[in-house]
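**Student:** Sequence and predicted structure are below.
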Amino acid sequence: MYTEMFKSFSEQTEKSLAPYVKFNKLFTKNVEELTELQLAAVRAYSDLGLSQLKAISEIKDLQSLTSFQSQQLENLTNLSKQLVDDSNKFSALAQGFKTEVEELVAENVKQVTPA
């Protein structure tokens, strides 16, 4: 008697908590992807900054200064491309998360709503 009651209670609890478990898995996956994107962006910007510092330390005369300055336009172009690319990646990640959450909510509403 008690075994059947606990089994029924366990099944009901598992069924009622399933949407929370799905959401938590989805959220965790999103945080992992977001963290990876942020680490990659920090790494790229740090590398750019360090390369700039090294290039500045190599300036010894007017010719090396001119060379450094001519390289700056290319560096700014690369930086702007990197910023646009990173913002597109973050936007796509956010949009994907939103879509998946909306699907999860629609699925749960469909289960709860009587036919």
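**Tutor:** The structure has been received and is ready for your questions.
**Student:** From here on, just use CA atoms for contacts and neighbour counts.
**Tutor:** OK.
**Student:** Contact partners for the one residue sitting closest to the centre of the chain?
**Tutor:** In the chain, the centroid-proximal residue (C-alpha atoms, centre = their mean) is L34; its distance is 1.9 Å. By C-alpha atoms under 8 Å, 6 or more residues apart in numbering, L34 lies in contact with F90, L93.
**Student:** roughly how far apart are it and Y2?
**Tutor:** Distance, L34 to Y2, using C-alpha to C-alpha, to the nearest Å: 46 Å.
**Student:** Equivalent analysis for L83, please.
**Tutor:** Distance, L83 to Y2, by C-alpha to C-alpha: 61 Å.
**Student:** Helices of this protein, start to end?
**Tutor:** 2-57, 62-112 (DSSP state H).
**Student:** Quick check: which helices or strands does the last one pack against?
**Tutor:** Pointing back at helix 62-112 there. If you count contacts as 3 or more C-alpha pairs under 8 Å, 6 or more residues apart in numbering; DSSP states H and E, helix 62-112 packs onto helix 2-57.
**Student:** hold the first one in mind and look at this next one:
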Amino acid sequence: MNKATEKTTQQLESIVAAPMRAYAAKTLDYCDQMLSAQVDAARAYSDFSVAQMRTWLDVKDADSMKKAAESQQKAATDLMERFKGDAEKMNALSQSFFQDSQKLAEDSLKSVTEATQKAAS
């Protein structure tokens, strides 16, 4: 009876518990990376906003107004590039997580199939 219990425990570990832990670890890593990317982006956007506000605070005459407007145009271009880069980074993280999750599911299904075939024979 003890060997049967041990075998069942091992099967549950390999078929259920191990894949669940692996998926939970992947999910935690994904959430950590995505949160980090979002915090970095938020920090960059707030730094950008503060810098632009400071530029406009320095406007005192027509020449400084012209420089501030030119700075605004360059900053808008830089910000759009940052948005694009951040979107690409987050998309890559999501794609990687999806692919890793899909592989874990396939591996888990393979383990279940193998265990079922062993039990049937």
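**Tutor:** That came through, no problem. Because the structure is predicted, anything quoted here is derived from the model rather than measured.
**Student:** What distance do you get for the residue nearest to the centre of the first structure to T28 of the first structure?
**Tutor:** L34 of the first structure is 10 Å from T28 of the first structure, by C-alpha to C-alpha.
**Student:** Also Q38 of the first structure?
**Tutor:** From Q38 of the first structure to T28 of the first structure the distance is 15 Å (C-alpha to C-alpha).
**Student:** can you check A41 of the first structure too?
**Tutor:** 20 Å.
**Student:** higher neighbour count, the two?
**Tutor:** Set A41 of the first structure next to T28 and count neighbours by other C-alpha atoms under 10 Å: A41 wins out with 16 against 12.
**Student:** Apart from its neighbours in sequence, what residue is nearest the more buried one?
**Tutor:** D86 (7.0 Å; C-alpha to C-alpha, 6 or more residues apart in numbering).
**Student:** Burial check on the equivalent of that neighbour over in the second structure, number of neighbours?
**Tutor:** D86 of the first structure maps onto D86 in the second structure, with residues paired by TM-score structural alignment. Burial of D86 of the second structure is recorded as 16 neighbouring residues (other C-alpha under 10 Å).
**Student:** so D86 of the second structure touches V39, yeah?
**Tutor:** No: if you go by C-alpha atoms under 8 Å, D86 of the second structure and V39 don't touch, sitting 10.9 Å apart.
**Student:** List the neighbours of stretch 92-105 of the first structure that are in contact with it.
**Tutor:** Here stretch 92-105 of the first structure makes contact (C-alpha under 8 Å, 6+ apart) with P19, K22, F23, L26, F27, N30, E33, L34.
**Student:** Can you tell me which of these is closest to F9 of the first structure?
**Tutor:** Using C-alpha to C-alpha, P19 is the member of these that lies nearest F9 of the first structure, at 17.1 Å.
**Student:** Could you report the neighbour count for the residue nearest to the closest one when sequence neighbours are not counted?
**Tutor:** Of all residues beyond its chain neighbours, the one nearest P19 of the first structure is N108 (7.1 Å), with distances taken as C-alpha to C-alpha, 6+ apart. Counted by other C-alpha under 10 Å, the residues lying close to N108 of the first structure total 13.
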